[in-house]
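A.B. asks: have a look at this prediction, sequence included:
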Amino acid sequence: MGTIGSILLWLLTAFLLAATMLPISKVARGAIRGLDFPRQQYFLLAALLAVCVFIFVPGWLGGLGGPLLILIGAVQLFYILKFTPLWWRQSVDASDALRGQTDRQVSLLAANVKKSNRDYGALIDLVRRRQPDIAMAIEVDAEWIGALKEALSDHFEDWVEVPNDNGYGLCVMSRLALSETEVRDLITRDVPSVRTRVTLRDGEAFRLYVVHPEPPVIDHDTKGRDSEIAMVGLEATRDVLPAIVAGDLNDVAWSTTTRRFQRLSGLLDPRVGRGFFNTFSATMPWMRWPLDHLFHDARFRLMSMARLEKIGSDHFPMWFVLALAQNEKEEMSPGESDRQEKQETKEMIAEEKARDRKPIGTDWEDE
């Protein structure tokens, strides 16, 4: 291997080592937390570089670099392995009997439309084909909601409309009855979320939270995003109704923030043991990770889940069908939060609520 090749190999190895170690620090900065996202890509790159080192780098340098890259790959595998069929599942599959009880089932379609995307018809056609009980559109402005209402007003009885020009708009469309609906800026001004009660066809109810916190960016901290995700987790665990939390969390499924959310809420991730279901980026196949999520109470059973086709956005939509059982599956718990973690989380939330600032990224799609 030539000098340039050797320099490139060791530079990439150094980058992988830094990208692997820095997120372990739990420093709440976008430049650090963003390194959590491409762990699948890190794993593949580490494997490729390890092969190159063993083939092309002789002597003690190869003896050092090869095992180091294997270790880096093993760390990445530790994070991502449970999102493969090699891991046991958190969400329990619905039984045949429960699959026959259609009045206890709910289908949900979630889509980050990308505010500047004006291909309204792609999402509208998808909704018409899939016929979900609940459709959730994220990053909608007034024009988006107007197009959805014009085309789908006959499909859905209840609407929650939160048009917003800053990229944080929301729209929830439902065939099932919604009540006790709240639209709230949980942490950061002009970053709304929806909390509502959904009544199934048999009369039982569950709580639906639809969220879209801020993304991590290099020059900003992630405490707003982390606080909003954690606050929803704390609310869900105190809720008297079984909960579903859905939306673009601007975070990956294996991150410190999302794993803490699961411990705080006790909610299950249906991707565990089934697959990554990478939803972003729809435009760059080599850089994809799971940003769009659904977490559910242990009383729900999974009937189906799928990543759907492109709709002109930089996100793929997601499809879920769940059925509400009578009892929880306690052995499927994602873990429990201890007193110290809960206290630290509450302090972070209180600190963020006291800050008065504009949301991150509101000018990204200005024309």
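C.D. replies: Nice, I can see it. Quantities reported herein were computed from a predicted structural model and do not represent experimental measurements.
A.B. asks: from now on I want contacts and neighbour counts done on CA atoms only, so please keep to that.
C.D. replies: Fine.
A.B. asks: all helices of the stretch 201-350 of the chain, in order?
C.D. replies: Counting by DSSP state H, counting those that start in this stretch, the segments of the stretch 201-350 of the chain that form helices are 223-238, 256-265, 339-353.
A.B. asks: quick check: residue 140 touching residue 115?
C.D. replies: Yes: Residue 140 lies in contact with residue 115 (C-alpha atoms under 8 Å); the separation is 5.7 Å.
A.B. asks: what about residue 34, neighbour count?
C.D. replies: 21 (other C-alpha atoms under 10 Å).
A.B. asks: next up, the contacts around the nearest residue to it once chain neighbours are set aside.
C.D. replies: Nearest residue to residue 34, sequence neighbours excluded (C-alpha to C-alpha, 6 or more residues apart in numbering): residue 216, at 6.2 Å. The neighbourhood of residue 216, defined by C-alpha atoms under 8 Å, 6 or more residues apart in numbering, consists of 29-31, 33-34, 222, 225, 250.
A.B. asks: thinking again about what came up before, mind putting the helices of the stretch 201-350 of the chain into JSON lines with distance to residue 179 and mean neighbour count?
C.D. replies: Converted to JSON lines, these look like this (distance: least, C-alpha to C-alpha, whole Å; neighbours: other C-alpha atoms under 10 Å):
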{"stretch": "helix 223-238", "distance to residue 179": "17", "mean neighbour count": "23"}
{"stretch": "helix 256-265", "distance to residue 179": "22", "mean neighbour count": "22"}
{"stretch": "helix 339-353", "distance to residue 179": "27", "mean neighbour count": "15"}
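A.B. asks: what about versus this one:
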Amino acid sequence: MWSTYLFLTMLLVLLTVLPKIQNPHWIFRVPEFGKIQITYCILGTIILGFLVGRSENIWYSQALLGVLFIHHGVTLVKYTPLYPVKKYQRRNRSSKKLHFISANVYQFNKEYNRFINLIETCKPDVFLTMESNGDWEKAMRPLEKNYMYQHKVTLENTYGMHFYSKIKIKEAQTHYFVADDIPSFEIHLQTEDGFSFVFFGVHPPPPSPTEEETSKERDGDLLSTAKRVKDIKEPVIVVGDFNNVAWSKSSILFRKTSHLIDPRIGRSFVSTFHAKYRLLRFPIDLMFHSEDIFIEELKTLENFGSDHLPVYCEFFIDHHNEEQEQLVEEASQEEIQEAEEMIREGKEEDGERDTIVTED
């Protein structure tokens, strides 16, 4: 038990230190995803230490674990209801409530009807799918009678993306910020009650031993989106499978560069991946919004066979609100230069994706 305690202590120190090293290799970036699980493991190891208690020097390691627990806890508490964030009430001049669903459907998931039933039950105003290929596009055609407006990029490399809307699309663009096989959507919409907003859909590749060796393309793609968002004057929502967590350095740079707000702060983690393993579930399907967007509900929905849980959001658009604007953080000049460097590196990176991907 004593050797197990020492091994766990050293491992938890390593997993805490690795993300602090600003190296884009997946070995350094992947531990960022498990901050929630690492924090629970630290607490469990502290309890184990009290049970073992064989060495008079154990208090040194217990104190170290306590410092690690506080270090992680200070970050994670921001994404819980314990963190005070003012809630805003709808006003008479605001838009009607709007709803969207964002779902990484998992390209090889064949349970199309479960997803279609989810859409027909929840009746979102718009929904975005990621990893949707030709088979998924064909399966979703019955939904088009209720979702007259669409924007689609059908790919077989797990980076296809489809957008369906009951709200009128004024303009739609597909960006390829860092690679010609990684699309991002920019959709300009006009509601029936006269409110305009812009919906961005993103799905950059993850750093992992089975996909991209580094986070360069992911970070470059996200920060390119942030740079584009900053120049838009209308209300903005950015949604998708970020393959990133909100507390990572690149996510914080994204938030500051785009001048957007993270609605998870003061609310919950809204963990989505992996859908089948609750204890190994990370919040990587993210959302950010401008100060004109007000979130009333943000949650996950039931699993429909994918490896990601879908994200459901209920929001409304209001006119400029100085109090919510205080939640916007702006990047320093040094951070702006760092973001530009990450964009450049992302464009230079040569991703290793096939045109057609088959399930292993």
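C.D. replies: Yep, it's here. For clarity, every value in this text was computed on a predicted model and none was experimentally measured.
A.B. asks: who wins for proximity to residue 52 of structure 1 among the helices of the stretch 201-350 of structure 1?
C.D. replies: When the helices of the stretch 201-350 of structure 1 are compared by C-alpha to C-alpha, helix 256-265 sits nearest residue 52 of structure 1, at 31.6 Å.
A.B. asks: how distant is the closest one from the center of its chain?
C.D. replies: How far helix 256-265 of structure 1 lies from its chain's middle: 12 Å, per C-alpha atoms, centre = their mean, to the nearest Å.
A.B. asks: structure 2: matching residues for that helix?
C.D. replies: Taking TM-score structural alignment as the measure, structure 2 aligns residues 249-258 with helix 256-265 of structure 1.
A.B. asks: just stretch 183-192 of structure 1 next, same as before
C.D. replies: Aligned by TM-score structural alignment, stretch 183-192 of structure 1 falls on residues 174-183 of structure 2.
A.B. asks: ends of that stretch, how far apart?
C.D. replies: Chord length of stretch 174-183 of structure 2, first to last residue, is 6 Å (C-alpha to C-alpha, to the nearest Å).
A.B. asks: same question, stretch 266-277 of structure 2
C.D. replies: 25 Å.
A.B. asks: which residues does it contact?
C.D. replies: For stretch 266-277 of structure 2, the external contacting residues (C-alpha under 8 Å, 6+ apart) are 78-85, 264, 280-285, 298-300, 303, 306-311.
A.B. asks: in it, what's buried?
C.D. replies: Neighbour-count burial for stretch 266-277 of structure 2 flags 266-275 (criterion: 16 or more other C-alpha atoms under 10 Å).
A.B. asks: quick one: distance of it to the chain centre.
C.D. replies: 10 Å.
A.B. asks: which residues sit in contact with residue 59 of structure 2?
C.D. replies: Residues near residue 59 of structure 2 by C-alpha under 8 Å, 6+ apart: none.
A.B. asks: rewinding a little: can the helices of the stretch 201-350 of structure 1 go into TSV with extra columns for distance to residue 170 of structure 1?
C.D. replies: Converted to TSV, the helices of the stretch 201-350 of structure 1 look like this (distance: least, C-alpha to C-alpha, whole Å):
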stretch	distance to residue 170 of structure 1
helix 223-238	16
helix 256-265	21
helix 339-353	21
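A.B. asks: ok, for whatever residue of structure 2 lines up with residue 326 of structure 1, nearest residue in space, not its chain neighbours?
C.D. replies: Using TM-score structural alignment, the partner of residue 326 of structure 1 in structure 2 is residue 319. Nearest residue to residue 319 of structure 2 in three dimensions, chain neighbours excluded: residue 292, at 5.9 Å (C-alpha to C-alpha, 6+ apart).
A.B. asks: same thing with residue 62 of structure 2?
C.D. replies: Nearest residue to residue 62 of structure 2, sequence neighbours excluded (C-alpha to C-alpha, 6+ apart): residue 46, at 6.1 Å.
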